[in-house]
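[1] Okay, sequence plus prediction incoming.
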Amino acid sequence: MDAGFPLAPGATIGILGGGQLGRMLALAAARLGFDVVVLTPEIDAPASRVARETLIAAYDDPDALARLADLSDVITYEFENVPAAAVERLKALGAPVAPGGQALAVAQDRVAEKTFLNEAGVKTVAFATVDSAEEAAEAARLLGVPALMKTRREGYDGKGQKWVEHAADAGAVFEALGGAPCILEAPADFVRELSIIAARGRDGGLAIYPIGENHHEAGILRRTVAPARAAPELAAQAERIAAQILTRLDYVGVIGVELFELSDGRLLANEIAPRVHNTGHWTQDGCEVCQFEQHIRAVVGWPLGPTEARARVEMVNLLGDEAGGWAKFAAEPETRLHLYGKREAKPGRKMGHVNRLSRLEPGR
């Protein structure tokens, strides 16, 4: 166990980021007796309204980071695009940060991410680095088309990526993505998209949730059904992948691993997210200890909690004005409503989610 841990109730957890994930982390922390301080550039952020204190500043603001380090006994983050330099500065100030900087660096660069996964013994689609229109054309020729081009950094919910349908168009696609460094990925001939949520404690212990089956619309996660119907061998394969990643990173906290299931039963890793994950929201009502409490337990050095499913859950994201149907959702006996407190509904914006519960099938 790391020196100074476990933290006792009454300690303060700093969170970089004030969105819905930070909000749900803060709520979980409060239930365990911890205070939360949030650093976010956003005024009236969802997390700030359930936190003890909010520091409104850029993530790389040296004074704000110094204040956060002073106030916090441990610091975590709710999304992976926090500047790596900010985490390094916090560590230089003596503040413990979990997950560690390696996980952040890997997740922020798609080439580094897939390279890391392959080195950890986790298979991915074939890929190539693209730094120019000429390299784009050559990569498309070698990998074949169609292929998916993504910017190496930033981009989420389908943003920052385009399909290359013809090798001759690869250079134009690269330019359409702004000429930023890219990755070209060979297509995965998958039968469905899965994910696994897992945690690693400060003592190296692991806690892995059942796999979920994910469905996207327009590049945005629409729903997750968990536990997914899956043979024991497939579930074991997903658990091994999660364990390999967590151990290789010397990780502390919850991680989300997105997977492709191929027709022959093999799994390929698509992406990792070094944080609590949208596809893990089902655990809030489907498990004894949800992903948010699990993350708090891990970063403060507490024992990890049980991950067995106690219900089958269909998690559905509420986008835009769909959250306006709160009265209808609240009236459904088997539906649990989670709203994020965002002030303005925009098309495609995640405003909340519902978890619809059903009886767990025997053997699951």
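    Cool, the structure landed.
[2] hey, let's count contacts and neighbours off CA atoms from now on
    OK.
[3] For the stretch 251-364 of the chain, which segments count as helices?
    283-286, 291-300, 326-330 (DSSP state H, counting those that start in this stretch).
[4] okay if I get those helices as JSON lines plus mean neighbour count and distance to F79?
    As requested, the helices of the stretch 251-364 of the chain are exported to JSON lines (neighbours: other CA atoms under 10 Å; distance: least, CA to CA, whole Å):
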{"stretch": "helix 283-286", "mean neighbour count": "24", "distance to F79": "19"}
{"stretch": "helix 291-300", "mean neighbour count": "27", "distance to F79": "13"}
{"stretch": "helix 326-330", "mean neighbour count": "13", "distance to F79": "27"}
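[5] Relative to R343, which of these is closest?
    Judged by CA to CA, the one of those that comes nearest to R343 is helix 326-330, at 14.6 Å.
[6] Packing partners of the closest one?
    On a contact count with 3 or more CA pairs under 8 Å, 6 or more residues apart in numbering; DSSP states H and E, helix 326-330 meets strand 335-339.
[7] next, the one to line up against it:
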Amino acid sequence: MTHEPILPGAWLGLLGGGQLGRMFAQAAATLGYRVCVLEKDPHAPAAAVSEMHLCAAYTDRSALEKLGEKCLSVTTEFENVPADSLEILAKMTKVSPAAKSVSITQDRLDEKSFLSSIGAPVAPHCLIASAQDIENVDENLFPGILKTARLGYDGKGQIRVKNKAELTEAFNTLGRVKCVLEKMLPLWREVSVISARNAMGEATTFPVSENEHRDGILAVSIMPARISQEQADKARSIAKHIVNSLDYVGVLCVEFFILENGEIIVNELAPRPHNSGHATIEGCISSQYDQQVRAMTNMPLGDTTQIQYTVMLNILGNLWFKPDGNKFEPDWDKVLAFPHAKLHLYGKLDARKGRKMGHITCVGSTPEEAMKCALQVCDAIGLPKPEHI
């Protein structure tokens, strides 16, 4: 099969209209491509910066055909795009990542089975799909976390359990859908690696990001992660092994747990750019969004070398609410008063608590300089400070 480059000026398609798609569209436009978004939200952040918007559901056959006919290549910006829609598009145009790769990551059990099959380290786990499965659970899996096998993100669809009684209650709470029980491990750090691969088999990884979550949602990412060089090299090596083993084309995020004993465990995969990779825009020669465009157009991948230290702060809709519950517009001039702070707002019309509204990347010539800027920004606008300073 030949992999002729798709040259600038061509139309690229995007399934999904959120902030990841917005930053993809901006990167594509910088490289001279035209973007068509398929998304049912008429006010989608990605649609606001794209030349064309097909306002329809991801399963709309007519809209999929229009997208496939117009675009020489199509990608996605979130993992729960129906695999059937990707298969329909694949009959008309180039689709990356492929439906086969995406479908594996849409089911936690399939994902862990795949990872185990290629020798990637995963936490001890088992399937919970019935009362009999609960009865047969190995006691060594407690305490554990029960996670829905499908459609979980930002900590949703997850309940901690200490015994079979709590497991039964959690299974009922989650609607008795197929779940995975995963043993809780002594966690030291959560980190992630963004990798990219094109159809010619060229693969790259970005520096490891160290991630801090609050209520299951990413709050802070520090790049590079404050881990040993050996751990960083191992995480990047595992990420590259995964992307090659999947024969993946596009951008893939691999989330890891680093345990107290230094062991590295793969937590989960995200077949798209990732929140923890936002800082690559300012922090690296090429961003994760540049790589997404390059991979889907059969272009050579960019250099992922980090050129300045970064601390990325997520901005949630909580920031728009005063203690009394009244809403207001945050003082963005206070952010822009710091010359090393880069503000990214996603153009979402309605600020809601827990909703990702933007991010701030603080940069520096040293890790300390970037962190100092981040702490000052948090003080200035009332963002919670990083817990692990």
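    Perfect, thanks for sending it. All values reported here derive from a predicted model rather than from experimental measurement.
[8] okay if I get the helices of the stretch 251-364 of structure 1 as a markdown table plus distance to D35 of structure 1?
    Output for the helices of the stretch 251-364 of structure 1, formatted as a markdown table (distance: least, CA to CA, whole Å):
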| stretch | distance to D35 of structure 1 |
| --- | --- |
| helix 283-286 | 20 |
| helix 291-300 | 11 |
| helix 326-330 | 29 |
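[9] Select, out of the ones you listed, the one closest to E113 of structure 1.
    Taking CA to CA, helix 291-300 is the member of the helices of the stretch 251-364 of structure 1 nearest to E113 of structure 1, at 21.6 Å.
[10] just the helices in structure 2 please.
    Here structure 2 has its helices, by DSSP state H, at 19-30, 61-70, 83-90, 99-105, 108-117, 131-135, 164-173, 229-245, 280-283, 288-296, 332-336, 367-381.
[11] Please identify the most buried of those.
    Mean neighbours per residue, mean count of other CA atoms under 10 Å, is largest over the helices of structure 2 for helix 288-296, with a mean of 27.
[12] tell me, it lands on which residues of structure 1?
    Mapped onto structure 1 using TM-score structural alignment, helix 288-296 of structure 2 covers residues 291-299.
[13] Mean per-residue distance, that stretch versus structure 2.
    Taking mean CA distance after the TM-score superposition for structure 1, the mean distance separating stretch 291-299 of structure 1 from the aligned residues in structure 2 is 0.7 Å.
[14] From the chain's centroid, how far away is that stretch?
    13 Å (CA atoms, centre = their mean, to the nearest Å).
[15] Name the residues that touch it?
    24-25, 28-29, 74, 76, 98-99, 197, 199-202, 252-254, 276, 280-281, 283-284, 303-305 (CA atoms under 8 Å, 6 or more residues apart in numbering).
[16] swap the cut-off to 7 Å and go again
    Residues outside stretch 291-299 of structure 1 that contact it (CA atoms under 7 Å, 6 or more residues apart in numbering) are 24-25, 28-29, 98, 200-202, 252-254, 276, 280, 283, 303-305.
[17] Okay, and which of the residues you listed map to strands?
    Counting by DSSP state E, the contacts of stretch 291-299 of structure 1 place 200, 253-254 in strands.
[18] Leaving aside the residues adjacent along the chain, what's closest to I220 of structure 1?
    Computed as CA to CA, 6 or more residues apart in numbering, the closest residue to I220 of structure 1 that is not its neighbour in sequence is D157, at 4.7 Å.
[19] check contacts around A207 of structure 1.
    Contacts for A207 of structure 1 (CA under 7 Å, 6+ apart) come out as 198-200, 304, 307.
[20] State the distance from the corresponding residue of structure 2 for R229 of structure 1 to S209 of structure 2.
    Alignment note: R229 of structure 1 maps to R226 in structure 2; criterion TM-score structural alignment. Applying CA to CA, to the nearest Å, the value for R226 of structure 2 to S209 of structure 2 is 9 Å.
[21] do the same with L301 of structure 2
    20 Å.
[22] what's near enough to touch the nearest residue to the match of R229 of structure 1 once chain neighbours are set aside?
    Among residues not flanking R226 of structure 2 along the chain, E210 sits closest, at 6.9 Å (CA to CA, 6+ apart). By CA under 7 Å, 6+ apart, E210 of structure 2 lies in contact with 190-192, 221-226.
[23] Got a quick ChimeraX command for the buried subset of those?
    The ChimeraX selection below is limited to those of those classed as buried (16 or more other CA atoms under 10 Å):
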select :190,191,192,221,222,223,224,225
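[24] so which of the contacts of E210 of structure 2 persist in structure 1?
    For the contacts of E210 of structure 2, the aligned pairs still in contact in structure 1 (both residues aligned by TM-score structural alignment, their matches' CA atoms under 7 Å) are 190-192, 221-223, 225.
[25] Among the residues you listed, which ones are in strands?
    Taking DSSP E, the ones among the kept ones among the contacts of E210 of structure 2 that sit in strands are 190-192, 221-223.
[26] Tell me the one of these nearest I238 of structure 2?
    S192 (11.0 Å).
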